[in-house]
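Peer 1: Provided below are the primary sequence and the corresponding predicted coordinates.
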Amino acid sequence: MKLDATDIRLLRALQEDGRMSNAALAERAHLSASACHRRLRQLEMAGVISGYGVRLNARAVGRGTIVFVEITLQAQSQDLLDQFEAGVARIPDVVECHLMAGSADYLLKILAENSDDFARIHRQHLSRLPGVAQMHSSFALRTVADGNVVPLG
């Protein structure tokens, strides 16, 4: 779907405040309320808007330790990739998993309570993932930029 200037205004406004009323959103995008609602439905149906949610402060809910784990698999067969990804999907502490190009096959972002909690996650989950040849964990010391905002136009 090709986004026009109005779509971009709508999406920017929603990324700033996803709880904005349709009337407020329409005003920001210079649309009538019905036109705004119609545009949003089109963006949703096209998959541009993939969902709505709340961003939580991980530290405030006791998950302030961020660990990035690089994983290299023993092989790259489709079956092993599928098994590995299914295993990762069952780990509730993994908030992101990316298939990578480069030295590691996967990069996981894990939210833990502290280093002891990460040790539990490692013992109970990560060490049991299929096909893992190498694993390298890095603890984030401080978050400099954190956002789920997609740059537009």
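Peer 2: The structure has been received and is ready for your questions. Residues are numbered from 1 along each chain as shown.
Peer 1: contacts, neighbours, all on C-alpha from now
Peer 2: Will do.
Peer 1: Just say helix, strand or coil for residue 109.
Peer 2: Each residue gets one of three states, and residue 109 gets strand by DSSP: H, G, I helix; E, B strand; the rest coil.
Peer 1: contacting residues for it?
Peer 2: With contacts taken as Cα atoms under 8 Å, 6 or more residues apart in numbering, residue 109 has the following neighbours: 66, 67, 68, 69, 94, 95, 96, 97.
Peer 1: of those residues, buried ones?
Peer 2: Buried residues within these, counting neighbours by 16 or more other Cα atoms under 10 Å: 66, 67, 68, 69, 94, 97.
Peer 1: need the strands for the protein, in chain order.
Peer 2: With DSSP state E as the criterion, the chain has strands at 65-73, 94-99, 106-112, 132-139.
Peer 1: Presented hereafter is structure B, for comparison with structure A:
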Amino acid sequence: MAPKLDKHDHVLLAAIQENARVAQSELGERANLSTAAVNRRLRLLADAGVIEKYTARLNPKALGYGLTIIVEVKVESERADLLQEMQRGFTACPEIQQCYYVAGECDFVLIFLVRDMEQYVSLTRRLFHENGNVKAFKTLVAMDRVKTGMDVPITGSESG
């Protein structure tokens, strides 16, 4: 169950989601709280699982990852052990940025970030062709990264 959040929490969450490196003193000014209160609230939010981790957003192209690929995967069997095995394989692959188990025409939707098509083809061999539970997969090549992110909308904050 999600903890009850007040307006101070909303302001803090919106601010650190925008920039996790903002000083706690500045957070206190924005939320009208003392630095100690900010520290305590952030610790409670992390302990409650609201804040999962602090991270930096990197530019994929600057690191040689210029190709984003979306893949729809259909499985042969939805037996729990086979699905868990696939999920472990997808989770262990650093080129898979996101993985969703979905309802509808396919069973999984994966977002890959790869250097080039050769790298992607190599991954498909390992993840799909060599996996007896993959019935079919469909590849969509992103022509442009129009919007990416994992920001969660914060209701009740001053930012939006």
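Peer 2: Now that the structure is in, tell me what you want to look at. From a predicted model like this one, the values you see are computed outputs, not experimental measurements.
Peer 1: What does the superposition give as a TM-score?
Peer 2: Once the chains are laid over each other, their TM-score by TM-score structural alignment, normalised by the length of the first structure reads 0.95; 153 aligned residues with a Cα RMSD of 1.2 Å.
Peer 1: For the buried ones among the contacts of residue 109 of the first structure, work out which two are farthest apart.
Peer 2: In these, the most distant members under the criterion Cα to Cα are 66 and 97, with 13.4 Å between them.
Peer 1: closest one to residue 146 of the first structure among the strands of the first structure?
Peer 2: strand 65-73 (11.8 Å).
Peer 1: That closest one maps to which residues in the second structure?
Peer 2: The counterpart of strand 65-73 of the first structure in the second structure, using TM-score structural alignment, spans residues 67-75.
Peer 1: Tell me the residue in the second structure aligned with residue 128 of the first structure.
Peer 2: The equivalent of residue 128 of the first structure in the second structure is residue 130 (alignment by TM-score structural alignment).
Peer 1: tell me, how many neighbours does its match end up with?
Peer 2: Counted by other Cα atoms under 10 Å, the residues lying close to residue 130 of the second structure total 10.
Peer 1: what's the spacing between it and residue 102 of the second structure?
Peer 2: 22 Å (Cα to Cα, to the nearest Å).
Peer 1: how far away is the closest residue to residue 59 of the first structure other than its chain neighbours from residue 138 of the first structure?
Peer 2: Counting by Cα to Cα, 6 or more residues apart in numbering, the nearest residue to residue 59 of the first structure once its immediate chain neighbours are dropped is residue 65, at 7.7 Å. Note on residue 65 of the first structure: its distance to residue 138 of the first structure, by Cα to Cα, is 11 Å.
Peer 1: For the two, work out which one has more neighbours and name it.
Peer 2: Per other Cα under 10 Å, whichever of residue 65 of the first structure and residue 138 has more neighbours is residue 65, with 19 against 11.
Peer 1: what about the more buried one, distance to residue 20 of the first structure?
Peer 2: 31 Å.
Peer 1: what's the answer for residue 7 of the first structure, then?
Peer 2: Taking Cα to Cα as the measure, residue 7 of the first structure falls 16 Å from residue 20 of the first structure.
Peer 1: Tell me where the first structure has helices.
Peer 2: Counting by DSSP state H, the first structure has helices at residues 5-16, 22-28, 33-45, 78-89, 115-124.
Peer 1: Quick one: closest of the ones you listed to residue 148 of the first structure.
Peer 2: Taking Cα to Cα as the criterion, residue 148 of the first structure comes closest to helix 5-16 out of the helices of the first structure, the separation being 8.3 Å.
Peer 1: now the closest one against helix 33-45, angle please.
Peer 2: Taking axes from the mean of the first three to the mean of the last three Cα atoms, to 10 degrees, one finds that helix 5-16 of the first structure is oriented at 80 degrees with respect to helix 33-45.
Peer 1: residue range for helix 5-16 of the first structure in the second structure?
Peer 2: On the second structure, the counterpart of helix 5-16 of the first structure by TM-score structural alignment is residues 7-18.
Peer 1: for that stretch, which positions count as buried?
Peer 2: By neighbour count, with 16+ other Cα under 10 Å as the criterion, the buried positions of stretch 7-18 of the second structure are 8, 9, 10, 11, 12, 13, 14, 15, 16, 17.
Peer 1: re earlier: would you turn the contacts of residue 109 of the first structure into a markdown table with distance to residue 114 of the first structure?
Peer 2: Putting those into a markdown table (distance: Cα to Cα, whole Å) gives the following:
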| residue | distance to residue 114 of the first structure |
| --- | --- |
| 66 | 9 |
| 67 | 10 |
| 68 | 13 |
| 69 | 15 |
| 94 | 14 |
| 95 | 16 |
| 96 | 18 |
| 97 | 20 |
